[in-house]
Structures are given as C-alpha cells and as structure tokens.
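Engineer: sequence and predicted structure, then a few things I'm wondering about:
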Amino acid sequence: MALQFVITINFLFLLTFGLAEAAPIAQSQDCVTTCGNVTSIPYPFGIGSAGCYMDEWFEIVCNETGAFLKKINMEVLKISINGIDDGESNTVLVKSSAISSNSTGCSGISSDDGGVNIKGSPFVFSDYSNTFVSAGCNNSVSMVGTDPMVVGCKSHCDRSLINEEDGFCSGFECCNTKLPKSGLQLFNVDFRSSATDNKKFQEECRYALLGDNRWVLSFKNGPFPTDFVPVVLAWRIYNWTNNSKEMLDSFNNRLDFECKIYPTGKYRLPFMISGYDHFIPDDFLSFSCVCGRGYEGNPYLSTGCEGICTSVGGLSLLIFTWWSYKAIKKRNEINLKNKFFKKNGGLLLQQQLHSSENNVQITKLFTTEELEKATDKFNESRILGKGGQGTVYKGMLIDGRIVAIKKCNTVDQGNLEQFINEIIILSQINHRNAVKLLGCCLETEVPLLVYEFISNGTLFQYLHEECEDFPLTWDRRLRIASEVAGALSYLHSAASLPIYHRDIKSTNILLDDKYRAKIADFGTSRSVAIEKTHLTTLVYGTFGYLDPEYFQTSQLTEKSDVYSFGVILAELLTGEKPISSMRTNERKSLATYFILSMEKNSLFDILDDQVKKNGNEKDIKVVANLAKRCLDLNGRRRPTMGNVTKEIEEARKLKSYIHNLQILKPGKMDQGGDVAVYVNWNYSCLYSV
C-alpha cells in the first residue's frame, strides 16, 4: 500500500511538471507588459501587435496619460489574474466617474447620457468588490436595469431620522447598498426627491457612484470625488473569443489549474474543473481560470502555472510534504470553520440560545459535514432555485428528513447582531402557513439556513404556467388567500415580536403536499420593537409588489406587507403577472391596471377564466374591493392583515353557506312538524331548512 502511494505520488509529480508545458497560448516576447503606473499587463490583455492580446476586447493602448482598454475606453489601474487582496480572481480595476443628476454644472456623467455602458463586452461590474453609493440629502436613488429587483437607497437631511449605529454612509446625506448578483453591465440611476421642494432638488447636484469597496470606505467622512472613481470589473473568456474552446481543451490532463465554467442557460450556476476533470460542454458560455494550489503564473500562457517546489530528486521530501499538507489542511479547515463561525455571529448565537430568555432547542446548529452530505456537496443538480438573497438546495438529513438549505449570498458584518436576532426570532415562528426555520450552519464563508422542505412549487407556477395537476379554482384561490393572510396576520401581531416580511410575492408562497400555502423566504424580513410603528430601512423588494409609500419614505410598516398582499389578491383574481410588457405603459403594473379596471366598472373583463367559471359574483366583488383597499397608495387607509383575514374568511363562509343551500333537497316534514335537518359531509356543517 505504501509502495503504491509512493509510485502514485511520483507519477503525479512527473505529470505535473511534464504536462504543465502543454498550455494554450504562446505570447510573443516582444510584447510590452507595463504602461506608466500599471506595472503588470498579463495575457489575455496586451499592448502592440494582435499576438500580444487575445482579441480586441483585451487590447490596451498606452499613451502619456496612462493605459486604456481600447474597446470600452476606460483607463486601467490594475489587472489581476490569480486574485486581488479580497480573494476575487480575473479582475481589472479601471477609472470611472460618478453619475450626476440632470443639473447644469454638475460634474461626472449625466444620468441622461446613459451612464456607464459596457454591454456586449466580456466585462461586468463586480458585485463582490464594488459598493453602490448615493451622495446628497433627500435623495432617493435606484439603479436602472436591475429588474425585477429594486436596488437603491435613500438619504436624508435630518440626522434624527437615521440610526447612527448602522455605521458608514447609513442615510444622513449619504447612503449605500450592495449590488445584485446579476452580471451588471450598465450602471445608470434614477434620481428622485423625497423633499417637498422639487425646484431646489432640480437645481442642486446629486450623485451616485459605483466604486471599489476599499476606495469607498477610505472616504468614510466624505465628500466623494466625482471625476475619479475606481471600479472593479470582473472578466471572463467567452466562447466567441478566438481559440477559447481550443484553450479550454488544452487544459485536459494538466494538474496546475482551476477553471470556473459558465454554461448557457439563465439560471444555471458555474461549476469548477481542475486537475483531470474533462467535462467541458460544447455550448458553454464563458470561463475564467486561475493557477491551482501550489502553483503560480499565468494559466492562459504557454508557460502555464509552475509548481512552487520543482525538485524531482526530493521525492522523500515530497511524500513528507504531502502528509504534512494533509495534516495542515485539516487543521486549517478547522481554523477556517472557527473563523467563519465567529465572523457569522456564531458566538453571539450560542450566547442567545443559552440565555435564560430563550429556549435552547429553538435553533439547531448544523455542521458543514452534515449539510454537505445532505446535498451531495451542494451538487448543482440539487438546486431548487436562486433569488436575490441566495441559492436554495434540496437535501436529506441523516434522520431522513427532506429539507431546503439556503446558501446566503452575504452577511453585512455591520449588522451581525441584527442577523443573529433575526435567526432567533424566525426560528420561533410557529404557524402552519409559514415555512419553518429548522436551524443554520455558520461554519462556512456565508451562512447556511435550513428550512422545512415544501414539495409542490410556488403559487406563481400555478397562476402563470401550465399546470393540469392542480387547477386553481375559485375555491382554492380563496383558501390560499385566506391561508396567506392568516400567516401574515400572525407575523404582524401574534409573533413574539412583530415581523414584517418585506418581500411578499407569489414566488415566495409555496404549496405543500396537500397544496396548503406557506409563506417562505424570510431573508429580508425585519422584526420591530412592539412600541414602534415603523422601521426605517434601505428599500428592498420586487417590482410590481413593492409598496410605493415604502419606496418613497424608506419607512417599512405592516401596511407595506398589506400592499404586497393586495397584489397577490389581484393576481388570484386576474391570473395576470405583477409586471407585464404586454399591457400598455401606464398599465404595466398589475396594481394600476387592476384599480383602473375597477374604477371603470370593467372588473369582470379582466378576471381569470377559472374565477369567472367557478366564482360567485358577490364573492368576487367582495374580494376585489378588499384588494383595492389593500392597494391604496396611503398606507393608513389600508386594512390590517387581521381585518383582511376576517373578511376573506367571511367570504369563504358565505360561499359555503350558499353552496350548501343550493345542494340541499326539500325535506319532508313529519306529522309533528319537526324541522328536517340535512348534513353536507363535504363541509361538515349542519343547516336547518
């Protein structure tokens, strides 16, 4: 066994340094690799002849002012292949400008000029390394082109409206937020004023910028420069790039590289290949590579990645190093888990769980090994879906329970205590129509949340996609509306602390094995102290469902969820999507389309066929009027979810009563005049006739 190990190590060692030369590209020695302050210009970037760079997108022009990416005309500050300080690979730091409001005399790029556009290029704005910032007070700014997500923030002139504990750029004359993981290639914004003096707003300069995280934090006390903004672009090699397929194929049988392959398909995740992995799909979209562990260099060049230790004669040292490496790796993995556990607030969670105020059993702390085993190491075949907050995998625990495991995108280090408190609160949610949080794992770079698994998909699928297994009749729509309303009412008024969901939509309403509705995805939910009526937060939600009042004021209240539920009711009534390009511009929003139809007494022209087929006209009008009240632009005029639940239940009872009266046959009175009683077992109700 030991001899076989030695032979294997020797074989791998020889392969490593024998085959590492079989690399894809040979770059000319005459190529210039520096320009001004840019001390390294690695392939696929290059200056000079066509052989010095991969294609025109990577061509750099060097002049007296600096190095510029010729095709997109952006000045280069730094190029990275094997990772920058924060760990992201294949990036280029470029010089950009802030976006300014359409005011005369403002510096930067005007939002009316289209912003910064790199569409069609192999570059995207890095969501990992950049931060979105808006400067100026009474400024409500949202990014363009991030549908269906609303990405933006709002700043105030009144310091009393801001929670200073939120830290950097938290809302007083400045606000910030993270970027969505959407491959953003257009940076432009929509400026709006939250002040009453719109003329003053139009006269003053307002700014929004996308900047490198570290650069943004260096201006903690402001003000931000507007003409010089360093921004990080991530880049890939696309399959339309010259020789890209040949380059990937040449990586086969090499041990010195790691590549991330991005397949075609909007919702497919990238996968890694390394060492002897051979699977490269013919229809791949793009890829990016780095040197593997123990190697350094440029994976895109003929010299490839070279081993840090190259002494073939030191085989015994190699064997010792191999065993040492395994031991050190195991120790490092333990240390890394401990580091992530602390970073993700694990110590704080343990303290909360063991405090006298909380039940120790409310949240289970899962280990990495448990969840990796449950998901086959997070195999992409286990993915249930992706959203703005993370990716959800299907898994099976060791006790046989099927669960949904959510891998969060990120956790704001400045709000760890709030994140942990939310886990504590959400784990205590105990309602049959809300998805139960079973536990979490904090040993990974980003937290993993474990929920009960709901098997029958989302309400959105049954409303807007072909589904013959479970047609949504009027009865079923009313029941689902009642169940969702009841769960929201519980969150708002019956939970230990009021909880505002903040992202109620039909894709966040799941149906279980009995087709009962369950509210899911509490990743953006917020708890509120009982004595408070609202919470000032960065705006978050989904177009079509987002409360306009919350968007304007940044004040999240229980009525924000009521508005979103009103859109759900409109969906159930009409079968229409919340946003549709098929409708006219002023009616793209279902909420607007629905209210205008009711005002014109044309409600029954827009109803779904199932509703018109099975619904009672009186019931439909009751629910439609309820939806209209929920969609009132003034939150104070909207009903509470408690009242909404009562009204829907009354409509359901009325329908059941009418239905039973219709199916009861005339009874025969006996000679004593006793009343005949009929039992409808389907509804388990007794009615006297």
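Structural biologist: Alright, I've got the coordinates. Treat the numbers as computed from the prediction; the structure is a model and nothing was measured. Numbering: from 1, shown residues only.

Engineer: alpha carbons only for contacts and neighbour counts from here, please
Structural biologist: Fine.

Engineer: which other helices and strands does the helix or strand containing residue 325 contact?
Structural biologist: Per DSSP states H and E, residue 325 falls inside helix 315-343. With contacts defined as 3 or more C-alpha pairs under 8 Å, 6 or more residues apart in numbering; DSSP states H and E, the packing partners of helix 315-343 are helix 2-19.

Engineer: which of the residues in the helix or strand just after the helix it packs on are buried?
Structural biologist: Using DSSP H and E, the helix or strand that follows helix 2-19 towards the C-terminus is strand 60-63. Using 16 or more other C-alpha atoms under 10 Å as the test for burial, strand 60-63 gives 60, 61, 62.

Engineer: for strand 60-63, name the packing helices and strands.
Structural biologist: Strand 60-63 sits against strand 66-69, with contacts defined as 3+ C-alpha pairs under 8 Å, 6+ apart.

Engineer: look at residue 522 and give its secondary structure.
Structural biologist: Taking DSSP: H, G, I helix; E, B strand; the rest coil as the rule, one finds residue 522 in the coil state.

Engineer: what's near enough to touch it?
Structural biologist: 426, 501 (C-alpha atoms under 8 Å, 6 or more residues apart in numbering).

Engineer: residue 133 is in contact with residue 141, correct?
Structural biologist: No - the pair residue 141 / residue 133 is not scored as a contact, 9.3 Å apart, by C-alpha atoms under 8 Å.

Engineer: hey, what's in contact with both of those two?
Structural biologist: Going by C-alpha under 8 Å, 6+ apart, residues that sit against residue 141 and also against residue 133 are residue 208.

Engineer: returning to that earlier point: got the buried residues of strand 60-63 as CSV, with distance to residue 622 columns?
Structural biologist: Below are the buried residues of strand 60-63 laid out as CSV (distance: C-alpha to C-alpha, whole Å):
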residue, distance to residue 622
60, 66
61, 68
62, 70
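
Engineer: which one of these is nearest residue 216?
Structural biologist: residue 60 (26.3 Å; C-alpha to C-alpha).

Engineer: tell me the spacing between that closest one and residue 66.
Structural biologist: 10 Å (C-alpha to C-alpha, to the nearest Å).

Engineer: try this one side by side with the last:
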Amino acid sequence: MSDGNPCSGSGCCQTSIPKGLKSLNYSLSSLNHYTNVSDFNPYWPLSRKPKYGKDAYRTDIVIEWVVKNETCEQAKANRSAYACGANANCTYPESGQGYRCLCNEGFEGNPYLQEGCLDIDECKDPESYPCHGRCKNTIGNYKCRCLLGMYGDGKIGCQGLGIITLITSILLVIICVLLYMMCKKRKKDRNFRENGGMVLKHQRKLGEGGFGSVYRGVLADDVQVAVKKFKGVDKAQMNEEFQKEMGVVSQVNHKNVVKLLGLCLETKVPLLVYEFISNGTLFKHIHDKTSQLLASWSNRLRIASEIALALNYLHSLADPPIIHGDVKSVNILLDNNHTAKVADFGASVLISSDQTIIATKIQGTLGYLDPEYLMTGFLTARSDVFSFGVVLVELLTGEKQNSSSSSGEKRNLIQHFISALETNNLFRILDLQAADEGEMDEIEAVAELAKGCLNSMGVNRPTMKEVSDELSKLKDLHQKSWAQQNSDETDYLLSRYQMLCLSHLSFNHLSFSHSASATCQRE
C-alpha cells in the first residue's frame, strides 16, 4: 500500500457512502475457500483463519470515513459547508485523508449539529472528574477548591494546615476586614465633615412625626422650603398617607395655614414641599424662657386669634370642610413677622357638613386629644376645639401637659387650670403679668373661653367659629385700648412739653426769648 492510496484492492476494499444512506449490508466470499489468505490481513490472526461453512469465524470490519476529502484549513475557509458545530473542533482520521469533527474537551454530544456539543457538569461525575474539596462547574471545565483549613490543588489532593497556621490565617483575614471597614468609615466621616455634614446633621432636620420627617431644603432659586418625607410600615401604607394628606392640603388656601408649594413623585419615597416657616414652633416660644416673643399679652392674644381663624377656616370655609385632628403647639409655626401658621395635616380628614368620622384607629397626641374621641372613636370638629383649648391653656400658663408641681409631683395641666379658675386663683398660675386692668379682664375672658373648649362633652363646647369670633373681638378691643392709651399718653407728653417751653420762655424772656422760641419750634 502507498500513502496516496492506502487501499490498493488487495486484501481490502474501498467505496464511497452516498448521501442519505441508512444501512449497509456486505458479504464476503473466497474463490479458494479462504485457503490462500495473505499474512498482511490485519483482521484475521494467522492462527485463526476463517473456515468456510457454518463453523467459519466471524470477521471484524473497520470502516474508515471522513466528512470530506479536505484539510481542516480548507473546510473552515468555506463556513457555509463546514460541518463542525459550536464547541466542536476539526480533527483528522488515522488515515490522514479528509476531516472529521469532535466535541471540545469538557463537552459531549453530536459535533455535527450546530448546538450538539453540550457542557459536561463534571461535579455530577466525581468518578471521572475527581474533586477533593468544593466543586464548581464552569463552561467546558470545573473548579475544585480545597476546604477551609486545607491547601493544594483540589483536583489532585488537599493537604491540611496546622492549627496555628489556620488560626493565624483567620485572624489575619479578620484584621484586614476590620482595617478596611475603619478606613472606609474614616473616609465617609471626612467627606461628611468636608461637605458640611455636621451643620446639616443639627440644622437640616426640622422635625419628625407619626407619618414622616420634615427636612429643610433650598430650591435652585435659593427659596427655602420644608420637605416632608413620608414613612410607613410598607409601601402601600406610605402611599395611602401621602395621598390622604395631599388631598387635604390641596383644598387649603389661608394666610394662617402653611402653604403647599409642590410635590415629588419621581423619588423612591413621595415628598410634599411646603413653604419654610423660619421662626420655629409655638411650643418652642412658650417653653423656651429665653424667647421674648410672648413677653406681652398682646402677642399671645394675637397668636391665639390667628390659630382660631385658621381652624375656623378649615371647619367652615374649606370645601369640603376639614378636621385637623392633631392641633397642638408643636404644629403651630411662626414666621418672620411672628404670624401663626397651622401645619402638619397627617391626621386630618375631609368631611361633609356636620358629619362625624368614625376612626379606624385613634390618631393625634395624648394630652391634646379629645377624651370623647378617645372613648368613642368619633372624630368631630369639636375634637379640634378641645385641642385648641389645651393650646390656650399653654399660652396662658406656660406649662406643658402633665407637668410637675413645685413639690415634684405630676399633675394634669387641664385639671390644674380649671381648679385655679374656679377658686379665683387664675393669676397665680399665669405665665405673664398684666399691664393694666383692661388686660386682666381680657385674660380672664380668654381663660373662660378655654374652659368652655375643654368641656368633656363635645356638644357643650363652642364651635370654632364662636371661639374665633370671641378672640377677634377681644383682640380688636385690645388694639383700640392700646391706641387710646398711646393717644392719651402722647397728648399728655405734648401738654407737659408745651408747659415747660412756656415756663422757659417766661423765665428767660429778656435774655433768651429768641433762642428759646427757636428751640421749642425745632423740637
């Protein structure tokens, strides 16, 4: 046989396999009944030459085949006719002529189909693919890592570390992690300080309530705003609270109610943007003794009247009417002009005229809550009246609900106030001094009004309109009295001055008449 023609026809045969062939039958025969078989026959051992007849040995047949009589380079050059699929490679048969296909290492299947060679999961066949640690399959291969405390190639074998070496390694890992965390924290702290974080930490958060936190912000045009960020147990509850407050504040437009400027829906948590009220809460000015805003009765009376105006607007003039639900001194803000602004509508509800709300849960702040609402769950406009009565008592006494007496015992502010009023000891518990008898009368009138607001039965309390009208009347009388007093004092000072001038002119008539006259005219 020659290299160019491995099968010469002597002792072998060669034929092509036509396309679409499903089976092949062949038969062997011999002219001399297998008596003259050449020694080069690779399939029949010389000692076991086949016999003719039924006792003849079976023969072994080897079919050598190729896809096409081309080299791999020639086959790959024509991609449309190239027979090997993905994850398969071109290979040569033993004869050296033509090419065949074989799945790449780590793959198995039919290499002649486009996706015929599939990845072998070596981890599922540990007998063929040994692993002495943790096995992880990869595309075309697998990884084997030694277990903790061991080292080496997991595919070959792992060796154990000494106990001291193991402990040392674990400690080194822990120390490295701690050092990394410390460096990261220091970097964050440094960035926080460099970006004014300490100032923001103490000044940017304005307050926090049951429904969210309020932060101070600045818009692009340097307008300061208060941003309410809602919070909730879940997303649905948070969205419900946001939509409820949005529905309430969008109905409100009053000079003594904090204005809604806008909202943000593109953030993860919904935000409401309110006007920023710069002068703090009424609670702060009542209980911070360094504040001088409430030193005069006129300011206290004016602020009380402005709060009542806002609540009356919510109950009577808003469409539909609104119950605030959480009236307290913390929710009353004061602007640069010390004008009162009612804020925080997280507990507010919209109602139809004269309708009572049956609450599914009690909301508000203890100490300000209507006791009737607490017992029955019925929220009405008179519930706001009770809460406003508590604010009036705070304004009058300067004390907090459930404050301590001089002996250190806890006492109920409302009961203490009503007891003092009924025993004619009101002026002993006040937080201010009346300037004159007229102010004393006004303070007593406001105290009686507060007592009416604090009636345990809602039906016996005045409406917010009645409260507002009474306070407005007292405020107007106070302003007229103040104006009259100023006018009388001015007249008195002018008359005294004229008398002094006349006396001066008479005494120095001869020497200083011209000079004195000129002085009086200038002054």
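Structural biologist: Happy to help now that I have it. Just so you know, these numbers come straight off a predicted model, no measurement behind them.

Engineer: circling back: which bit of structure 2 covers the helix holding residue 325 of structure 1?
Structural biologist: For helix 315-343 of structure 1, there is no aligned range in structure 2, judged by TM-score structural alignment.

Engineer: and which of the buried residues of strand 60-63 of structure 1 is nearest to residue 464 of structure 1?
Structural biologist: The closest of the buried residues of strand 60-63 of structure 1 to residue 464 of structure 1 turns out to be residue 60 (C-alpha to C-alpha; 48.0 Å).

Engineer: which non-adjacent residue is nearest the alignment partner in structure 1 of residue 265 of structure 2?
Structural biologist: Matched across to structure 1, residue 265 of structure 2 falls on residue 442, judged by TM-score structural alignment. Excluding the flanking residues, the one nearest residue 442 of structure 1 by C-alpha to C-alpha, 6 or more residues apart in numbering is residue 341, at 4.8 Å.

Engineer: could you do residue 301 of structure 2 as well?
Structural biologist: Leaving out its chain neighbours, the residue that sits closest to residue 301 of structure 2 by C-alpha to C-alpha, 6+ apart is residue 475, at 6.4 Å.

Engineer: and that neighbour, what's its match in structure 1?
Structural biologist: Under TM-score structural alignment, residue 475 of structure 2 pairs with residue 652 in structure 1.

Engineer: same question for residue 320 of structure 2.
Structural biologist: So, by TM-score structural alignment, residue 320 of structure 2 is matched to residue 497.

Engineer: may I ask you to confirm that that match belongs to a helix?
Structural biologist: No - assessed by three-state DSSP, residue 497 of structure 1 does not belong to a helix; its assignment is coil.

Engineer: what about it, distance to residue 352 of structure 1?
Structural biologist: 16 Å.

Engineer: neighbours of the nearest residue to residue 351 of structure 2 once chain neighbours are set aside, just the number please.
Structural biologist: Distances taken as C-alpha to C-alpha, 6+ apart put residue 321 closest to residue 351 of structure 2, at 5.5 Å, once the chain neighbours are dropped. Per other C-alpha atoms under 10 Å, the neighbour tally for residue 321 of structure 2 reads 23.

Engineer: repeat that for the one 3 residues further on.
Structural biologist: When neighbours are defined as other C-alpha under 10 Å, residue 324 of structure 2 has 25 of them.

Engineer: now the one 10 residues further on
Structural biologist: Counted with other C-alpha under 10 Å, residues neighbouring residue 334 of structure 2 total 21.

Engineer: again, but for residue 493 of structure 2
Structural biologist: Using other C-alpha under 10 Å: residue 493 of structure 2 sits among 12 other residues.

Engineer: and residue 258 of structure 1, what's its match in structure 2?
Structural biologist: Aligning on TM-score structural alignment leaves residue 258 of structure 1 without a counterpart in structure 2.

Engineer: would you confirm that residue 258 of structure 1 contacts residue 295?
Structural biologist: No - between residue 258 of structure 1 and residue 295 there is no contact under C-alpha under 8 Å: 10.5 Å.

Engineer: and the helices in structure 2?
Structural biologist: Applying DSSP state H to structure 2 gives helices spanning 72-77, 163-194, 197-203, 235-249, 282-287, 297-312, 371-376, 381-397, 413-422, 437-453, 464-507, 509-522.

Engineer: just name the most buried of these.
Structural biologist: Greatest average neighbour count among the helices of structure 2 goes to helix 381-397 (a mean of 25), per mean count of other C-alpha atoms under 10 Å.

Engineer: for it, give me the average deviation versus structure 1.
Structural biologist: Superposed on structure 1, helix 381-397 of structure 2 shows a mean distance to its aligned partners of 0.6 Å (mean C-alpha distance after the TM-score superposition for structure 1).

Engineer: what stretch of structure 1 does that helix fall on?
Structural biologist: Going by TM-score structural alignment, helix 381-397 of structure 2 sits over residues 558-574 in structure 1.

Engineer: counterpart of residue 607 of structure 1 over in structure 2?
Structural biologist: For residue 607 of structure 1, the residue aligned by TM-score structural alignment is residue 430.

Engineer: and what of residue 473 of structure 1?
Structural biologist: Match for residue 473 of structure 1 (TM-score structural alignment): residue 296.
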